[in-house]
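Engineer: sharing a model that was predicted from the sequence below.
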Amino acid sequence: MNTDSATDFEFFILLAKLKSMSGAARALDLTPPAATKRLGIMEKRLGAQLVNRTTRSISLTPEGETYLRYATQIVEKVREMEEAITGARTDPQGLLRINATLGFGRTTIAPLVSEFAKRFPQVEVQFEVTDRPVDLIEGAFDMAIRFGELPDSRLSARRIMSNRRFLCASPKYLERFGTPEKIEDLLQHRCIIHRQNDDAHGVWRFIDEDHTEALKVRGALSSNDGDIVLRWALDGHGILIRSEWDLAKYVQSGRLEIVLPNAVLPSADLFVYYPRQRNQTARARAFIDFLVERFQAPFIPVDAGKLVRERKKRGARR
């Protein structure tokens, strides 16, 4: 494989990902005519059309799909070879591509990337945040940081943090509308809906021993942004489901209270996912170890039993 072929592979992978000739040209610091010419030379050499062109976007032909599959595998093998050669060096180096959820990635992971970059200056980090999960293999990501279960059987995962979920509300809401005593009471309350991916709107699921029960709740406010719904709960608009990672400081300060603390909801454990068939690079291992280290300290779990006892004491004093 010559240098031009290796560069062509990377060019085509980027083109397939962006589905735009002008976008690929900008990413590679080329003019659009130069990128078009490059693709034409590749197609002429192969004797096959790799993409279907329209005025606004491109799509891969069957031959293009085949080229992409092999190009991705070859580029990955080259990366593994380089890692095997340089792996004995003391400090990790090279390109590390990370994906995370939009809000959590922006507020929590991005500062950690900054710390990691200071500790390992030879690692080049490309960090992308998206509102939906991405295909790590097709997108050539080393890892993704997500809450919840493994989204793809082709992936492996490492748990970064255990993270239970609770119902919560502000004291002023509970004083005005009362505190639910059982799960069914939620049907009479104002619930704040956090829309996530393709979840059914307003359906809250609870774990009862070995099965799951679904409850269709209602409320006047809903959003796909976690920070927004948390702010609404703090403002007293209703009952919300949040993880203890988000809740701990607000519960301790008294701005939010746990509702139905013995109700069990599916957990929102934090995982880092990575392609199963890919050997982890030293830089990927270093970043995952760094995440595990950083998520050990700042977390204070919610003690549901203690909250029940404290609420009973407050009720007795009134």
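Structural biologist: Cool, the structure landed. Numbering: from 1, shown residues only.
Engineer: hey, let's count contacts and neighbours off CA atoms from now on
Structural biologist: Fine.
Engineer: right, and residue 223 touches residue 194 too?
Structural biologist: Yes. At 5.3 Å, residue 223 counts as touching residue 194 under the criterion of Cα atoms under 8 Å.
Engineer: which of those two has more neighbours?
Structural biologist: More crowded of residue 223 and residue 194, by other Cα atoms under 10 Å: residue 194, with 22 against 13.
Engineer: so that one touches residue 231, yeah?
Structural biologist: No. Counting by Cα under 8 Å, residue 194 stays clear of residue 231, with 11.8 Å between them.
Engineer: joint contacts of residue 223 and residue 194?
Structural biologist: By the contact definition Cα atoms under 8 Å, 6 or more residues apart in numbering, residue 223 and residue 194 are jointly contacted by residue 229.
Engineer: one more to weigh against that first structure:
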Amino acid sequence: MVTSQPVPVDPDHPASAAGLAESGRRVFQIEEQALAAVAARLDGEFTEACRLMLSTRGRVVCTGMGKSGHVARKIAATLASTGTPAFYVHPGEAAHGDLGMVTDADVVLALSYSGESDEILLLLPVLRRQGNKLVAMTGRPQSSMAREADVHLDVSVPAEACPLDLAPTASTTASLAMGDALAVALLEARGFTADDFARSHPAGALGRRLLLHIADIMHAGDEVPRVTVDATVSEALVEMSHKRLGMTAVVDGDGRLLGLYTDGDLRRSLDDANVDLRTTRIGQVMTRGPRTIGADALAVEAAQLMEAHKISGLLVVDAQQRVVGALNIHDLLRARVV
């Protein structure tokens, strides 16, 4: 059984604060060099791998054992979320039935730094008979997997960051980066957009920002505070109090926007000795030409508009400038847009 040892207090010991920080910096340096070496080798094989994945009628099936399996699983997730249908299959489970998940239309992306993973090599004859194209990502161009593959992506690194040269470190970083390079190249080739990304992430913050529209969160119908231009300020205050949005639209007889009256306008009215809340018409004190937004705009656009103009609410109008809705900063907060 392995037991932990107490950390020495000697400042010159490798486990001292300075020694630990130096070890960490050394890892970054080694992995930076590894990434530079792999990037320099991107060539026609990378292009061909992308073309295979772009042209497939099926999906990209990622597989790998051990640490390579963890990397393959992450690559599959990144591909799937950026427009390339993909999933991960454990090679050990594949040999016991999960290979049925792979169709003849799929491209297989197999990861093994040694290129000699027995579990993957066992699957290759079956995949070949089924007609699957194989992209191998290894650190040994002369390995069995590299020779059997239709396309080989060389992710060999000068050295592992592990001082014992045992734990996969720089090599897994290089494989992850190669997977990201594939995903981004495919994303750009497909013309994949932020909206497309949001549709596959509806529960995330980006999904809310890119999929939620003003119409989804605005107050509409009788919930919209509005008074006609000949209403008194006190009548406008009653409307504002009932609708609780801190503002009211001022409209004409056809519901078209003429102006806006807010809590801020009320404070200014109270400071004006010429304003009698009971007799002054709202048209005399309202804000003309207020900021507005359309119902089909994104909710995040409302947040940006409010922030840019230091306002806390917006009226929603249609193409004829009729007031169809209203919202304030609290609606955006409840929708978790801001």
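Structural biologist: Yes, it's here. The structure displayed is predicted, hence computed values, not measured ones.
Engineer: mind checking the TM-score on these two?
Structural biologist: A TM-score of 0.25 describes the superposed chains when it is computed by TM-score structural alignment, normalised by the length of the first structure; 129 aligned residues with a Cα RMSD of 6.1 Å.
Engineer: residue 248 of the second structure: which element?
Structural biologist: strand 247-251 (DSSP states H and E).
Engineer: how about that strand: buried residues?
Structural biologist: Burial within strand 247-251 of the second structure, assessed by neighbour count using 16 or more other Cα atoms under 10 Å, is assigned to 247-251.
Engineer: please enumerate the helices of the stretch 51-200 of the first structure.
Structural biologist: All helices of the stretch 51-200 of the first structure, identified by DSSP state H, counting those that start in this stretch, fall at 62-86, 102-104, 110-119, 136-139, 171-177.
Engineer: for residue 307 of the first structure, find the nearest of these.
Structural biologist: helix 171-177 (13.1 Å; Cα to Cα).
Engineer: which strands and helices lie in contact with that closest one?
Structural biologist: Packed against helix 171-177 of the first structure by the contact rule (3 or more Cα pairs under 8 Å, 6 or more residues apart in numbering; DSSP states H and E) you find no helix or strand.
Engineer: how about that helix: buried residues?
Structural biologist: In helix 171-177 of the first structure, counting by 16+ other Cα under 10 Å, buried: 171-174.
Engineer: okay if I get these as JSON lines plus distance to residue 311 of the first structure?
Structural biologist: Formatted as JSON lines, those follow (distance: Cα to Cα, whole Å):
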{"residue": "171", "distance to residue 311 of the first structure": "11"}
{"residue": "172", "distance to residue 311 of the first structure": "14"}
{"residue": "173", "distance to residue 311 of the first structure": "15"}
{"residue": "174", "distance to residue 311 of the first structure": "12"}
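Engineer: tell me the one of these nearest residue 284 of the first structure?
Structural biologist: Set against residue 284 of the first structure, the nearest of those by Cα to Cα is residue 171 (43.6 Å).
Engineer: that closest one contacts residue 257, doesn't it?
Structural biologist: Yes. Using Cα under 8 Å, residue 171 of the first structure is in contact with residue 257, at 6.4 Å.
Engineer: other SSEs contacting the strand holding residue 248 of the second structure?
Structural biologist: So strand 247-251 of the second structure, by 3+ Cα pairs under 8 Å, 6+ apart, packs with strand 226-228, helix 233-243, strand 257-262.
Engineer: which one of the ones you listed lies nearest to residue 32 of the second structure?
Structural biologist: Of those, nearest to residue 32 of the second structure by Cα to Cα is strand 257-262, at 56.1 Å.
Engineer: who are the packing partners of that closest one?
Structural biologist: strand 247-251, helix 282-285, strand 287-288.
Engineer: if you set the cut-off to 6 Å instead, what comes out?
Structural biologist: Packing contacts for strand 257-262 of the second structure, counted by 3 or more Cα pairs under 6 Å, 6 or more residues apart in numbering; DSSP states H and E, involve strand 247-251, strand 287-288.
Engineer: save those strands as CSV, and put in distance to residue 183 of the second structure too.
Structural biologist: Shown next, in CSV, are these (distance: least, Cα to Cα, whole Å):
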stretch, distance to residue 183 of the second structure
strand 247-251, 48
strand 287-288, 50
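Engineer: before we move on, the earlier item: of the helices of the stretch 51-200 of the first structure, which is nearest residue 242 of the first structure?
Structural biologist: helix 102-104 (13.1 Å).
Engineer: what comes up buried for the closest one?
Structural biologist: For helix 102-104 of the first structure, the neighbour count (16+ other Cα under 10 Å) marks 102, 104 as buried.
Engineer: swap in stretch 323-330 of the second structure?
Structural biologist: 323-329.
Engineer: any chance of those in a markdown table with distance to residue 154 of the second structure and secondary structure as columns?
Structural biologist: A markdown table is the format used below for those (distance: Cα to Cα, whole Å; DSSP: H, G, I helix; E, B strand; the rest coil):
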| residue | distance to residue 154 of the second structure | secondary structure |
| --- | --- | --- |
| 323 | 61 | strand |
| 324 | 59 | strand |
| 325 | 57 | strand |
| 326 | 57 | strand |
| 327 | 55 | strand |
| 328 | 54 | strand |
| 329 | 52 | helix |
